[in-house]
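Q: quick one: sequence plus predicted model below, questions after.
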Amino acid sequence: MLDIPGSLTVNELHELIDLVKSIYGFDFSDYSKASLKRRLLRVMQQKKLSFYDLKHVLINDPAFFQMFLEEITVNVTEMFRDPTFYKALNNQVIPYLSSYQHTKIWCAGCSSGEEVYSLMILLNEAGLRKKSFIYGTDINTEMLNEARKGIYSLRKIKSYAENYQLSGLSGSIIDHFTVLYDAASIHNELKQNTLFSVHNLVSDGVFNEFQLISCRNVFIYFEIKLQERILDLFYKSLAPLGFLCLGTKETIRSDYFRKKFKAINLKENIYQKIGS
């Protein structure tokens, strides 16, 4: 039986980071080292690879890298995750958005699309769907393909029903889906004003101006330096008085950026851009 090491040394971890960056252009150097190490070890265990085997396959098999990327990146999501966030959004942000002629929203790190469709349902209930457009971005192409389809297992949809109710919305979550045997497809009208595309928060820049950016429960996987770099990207991407939504486990730690955002809801970490 192949002996798989139970840990990676600091030097080995940095060697893998440098290797991935030089060959594929993905820079994980400012990701949380503890989180990255756990995920790398899981790949090694699942594929029965030693550190040297992992290096070899990353160098020689580009197809393996796509699977590797899916395992390393975080894809934990569900519809109306943290219902109190959606309730706060409905009460404190939607009234502002309703005053705009057109609203552009960026859902960064959207994974398989559940948050994008949750936001679109919220906008639809508020009568804002037709004048809103949501961009969902991620670095994981497989997850983006799932998001574009908008088809989820019926078991998952039923498990999201409580979140939906706790968000304060009327009716049932299934009202927004067409049931297909053991799966459910989001209604086409809710898919119309959405676009899913690849965007790397680490290396890519501003691509539009938004009234709202949502990037929830992603920062916890980044080091402080990378968090600040992405906050700068978000600040530059927001329209004047635009809103930034971070997860309940996130916060703006930098004194510099605290002066650039006004807290709208500290519990849910919803902020508004100050200045232009």
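A: The structure has been received and is ready for your questions.

Q: going by C-alpha atoms from here, please, whenever you check contacts or count neighbours.
A: Fine.

Q: correct me, but F68 touches V43?
A: Yes - with contact defined as C-alpha atoms under 8 Å, F68 counts as touching V43 (7.3 Å).

Q: all the helices of the protein, residue numbers only.
A: For the chain, the helices defined by DSSP state H cover 10-24, 33-47, 51-60, 62-72, 83-92, 94-97, 114-125, 141-149, 154-166, 188-191, 224-237, 255-258.

Q: and these, which is most packed in?
A: Among these, ranked by average contacts under mean count of other C-alpha atoms under 10 Å, first place goes to helix 114-125 (a mean of 21).

Q: one step back: export the helices of the chain to TSV and tack on distance to F133?
A: Rendered in TSV, the data for the helices of the chain read as follows (distance: least, C-alpha to C-alpha, whole Å):
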stretch	distance to F133
helix 10-24	31
helix 33-47	33
helix 51-60	38
helix 62-72	27
helix 83-92	17
helix 94-97	12
helix 114-125	9
helix 141-149	14
helix 154-166	21
helix 188-191	10
helix 224-237	15
helix 255-258	27
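
Q: comparison target below:
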Amino acid sequence: MRKTVLITGCSSGIGRATALRFARQGWNVVATMRRPEPLPTPVEESGGDILVTRLDVQDRASIAEAVSVGLGRFGRIDALVNNAGFGHFGLFEAAPRETMLEQFDVNVFGVMDVTRALLPQFRANRAGVIVNVGSGAGLFTLPMLSLYCASKFALEGFSEALSYELASQGIAVKLVEPHGGVSATRFGERSAEEHRADAELADYDGFVARTRDAFGRMVSATTMDSDDVARVVFEAVTDGTDQLRYLVGDDARGFIKARRTLPEAEYVAFMRSWFRP
């Protein structure tokens, strides 16, 4: 019997690439998205099948329905990839409270709700793999991304703690952490849409200009595309190990190395040096 994976956020970018990769490897795929649209189905070359269905991580009824539809079509679900997410970009002081709530509702509570919906089946099977797509922003932080970083740090803590619990049930929890930027996604588009400039915060103007300049210098480290991340997600689901974290990307900026190797004071000084006058 072919295995089945449920993936969130499949309309573009990492989610779309991951759905196609699993199908090409002979998996059945429940490809979910807020506004369903057709995906190519590579049945002819692999035997895998793709079922596209609606799932909005902020709508628990849609989560339950997507799981039910997936089980009805394929009989069981063997793996879950929590990919759906977005990032607010902008000054914390300018962010409305509604944006703070939405950032966590999508990136953290949505992951929790989708995971909870599948846990009864995984426990009954005494097997299952959950891959949460994290970010380098869950390992180090950057200014003007405070809400996004906070949500990804929360996802890190949740995933690690949950991995200890679910190992007792034969269920693996893993984190795939892109860093350095991923091309061909709509992540940046939604981040830009979420940005809210506040004319009353002119005190930050110099800092914002320096930060945008620093981000421009960081972009040169971008070397991966969505399929690079999809390849690592597939590896995490299928490698049969209990490895928790999988890094994918270019650390040419040295942020992860600094976080993991430098004493605290040196690390903070290194990060601040990017944004000083």
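A: Received the coordinates, thanks. Just so you know, these numbers come straight off a predicted model, no measurement behind them.

Q: so what number do they get for TM-score?
A: Structural agreement between the overlaid chains, expressed as a TM-score with TM-score structural alignment, normalised by the length of structure 1, amounts to 0.36; 126 aligned residues with a C-alpha RMSD of 3.6 Å.

Q: my read: L195 of structure 1 touches G136, true?
A: Yes - taking C-alpha under 8 Å as the definition, L195 of structure 1 is a contact partner of G136 at 6.1 Å.

Q: of those two, which one has the most company?
A: Higher neighbour count among L195 of structure 1 and G136: G136, with 27 against 16, using other C-alpha atoms under 10 Å.

Q: pull the longest helix from structure 2.
A: Looking only at structure 2 and at elements set by DSSP H, the helix with the highest residue count is helix 146-167.

Q: which outside residues touch whichever strand or helix holds V232 of structure 2?
A: Assigning secondary structure by DSSP states H and E places V232 of structure 2 in helix 226-238. The contact list for helix 226-238 of structure 2, computed with C-alpha atoms under 8 Å, 6 or more residues apart in numbering, reads 13-15, 17-18, 21-22, 79, 129-131, 174, 176, 178, 182-185, 243, 246, 248.

Q: tell me which of those residues fall in helices.
A: Those of those mapping onto helices are G13, I14, G15, A17, T18, R21, F22, per DSSP H.

Q: for the fifth one, which non-adjacent residue is spatially closest?
A: Which is T18 of structure 2. Nearest in space to T18 of structure 2, with sequence neighbours left out and distances taken as C-alpha to C-alpha, 6 or more residues apart in numbering, is A230 at 4.5 Å.

Q: count of neighbours near the one you found?
A: Tallying neighbours of A230 of structure 2 according to other C-alpha under 10 Å, which is how burial is gauged here, yields 23.

Q: E102 of structure 2 now?
A: The burial metric for E102 of structure 2, expressed as a neighbour count using other C-alpha under 10 Å, is 17.

Q: who's in contact with it?
A: E102 of structure 2 sits next to no residue when contact means C-alpha under 8 Å, 6+ apart.

Q: relative to E194 of structure 2, how far out is it?
A: 10 Å (C-alpha to C-alpha, to the nearest Å).

Q: the strands in structure 2, which residues?
A: For structure 2, the strands defined by DSSP state E cover 4-7, 28-33, 49-54, 79-82, 128-133, 171-179, 182-183, 224-225, 245-249.

Q: most tightly surrounded among those strands?
A: That would be strand 28-33, which, of those, has the most neighbours on average (mean count of other C-alpha under 10 Å), namely a mean of 28.

Q: strand 49-54 and that strand, what's the angle between them?
A: Orientation of strand 28-33 of structure 2 against strand 49-54 (axes from the mean of the first three to the mean of the last three C-alpha atoms, to 10 degrees) gives an angle of 20 degrees.

Q: which strands or helices does strand 28-33 of structure 2 pack on?
A: Under the contact definition 3 or more C-alpha pairs under 8 Å, 6 or more residues apart in numbering; DSSP states H and E, strand 28-33 of structure 2 sits against strand 4-7, helix 13-24, strand 49-54, helix 60-74.

Q: which strands or helices does the first one pack on?
A: Meaning strand 4-7 of structure 2. helix 13-24, strand 28-33, strand 79-82.

Q: so which of those is nearest E160 of structure 2?
A: Nearest to E160 of structure 2 among the helices and strands packed on strand 4-7 of structure 2 is strand 79-82; the distance by C-alpha to C-alpha comes to 14.5 Å.

Q: what sits up against that closest one?
A: Looking at strand 79-82 of structure 2 with C-alpha under 8 Å, 6+ apart, the contacting residues turn out to be 4-9, 111, 114-115, 128-133, 237.

Q: nearest to R60 of structure 2 among the residues you listed?
A: Out of the contacts of strand 79-82 of structure 2, the member with the shortest distance to R60 of structure 2 (by C-alpha to C-alpha) is V114, at 8.1 Å.

Q: quick check: that closest one touching I63?
A: Yes - with the criterion set as C-alpha under 8 Å, V114 of structure 2 and I63 qualify as a contacting pair; they are 6.2 Å apart.

Q: now the helix holding V232 of structure 2: buried residues?
A: Neighbour counts using 16 or more other C-alpha atoms under 10 Å place S226, D227, D228, V229, A230, R231, V232, V233, F234, A236, V237 of helix 226-238 of structure 2 among the buried residues.

Q: state the distance from the fifth one to E65 of structure 2.
A: As judged by C-alpha to C-alpha, A230 of structure 2 and E65 of structure 2 stand 25 Å apart.

Q: please apply the same query to I130 of structure 2.
A: As judged by C-alpha to C-alpha, I130 of structure 2 and E65 of structure 2 stand 19 Å apart.

Q: skipping adjacent residues, who's closest to R21 of structure 2 in space?
A: Computed as C-alpha to C-alpha, 6+ apart, the closest residue to R21 of structure 2 that is not its neighbour in sequence is A230, at 6.9 Å.

Q: for the one you found, give its distance to M224 of structure 2.
A: A230 of structure 2 is 11 Å from M224 of structure 2, where distance means C-alpha to C-alpha.

Q: can you check which strand is longest in structure 1?
A: Ranking each strand of structure 1 by length (DSSP E) puts strand 238-246 first.

Q: now for that strand, which elements pack on it?
A: So strand 238-246 of structure 1, by 3+ C-alpha pairs under 8 Å, 6+ apart, packs with strand 210-215, strand 270-273.

Q: same thing but 10 Å
A: Under the contact criterion of 3 or more C-alpha pairs under 10 Å, 6 or more residues apart in numbering; DSSP states H and E, the helices and strands touching strand 238-246 of structure 1 comprise helix 83-92, helix 94-97, strand 103-108, strand 210-215, helix 224-237, strand 261-265, strand 270-273.

Q: that one vs helix 224-237, what angle?
A: Here strand 238-246 of structure 1 runs at an angle of 140 degrees relative to helix 224-237 (the same axes, to 10 degrees).

Q: so strand 238-246 of structure 1 versus strand 210-215, what angle?
A: Comparing the axes of strand 238-246 of structure 1 and strand 210-215 via the same axes, to 10 degrees yields an angle of 20 degrees.
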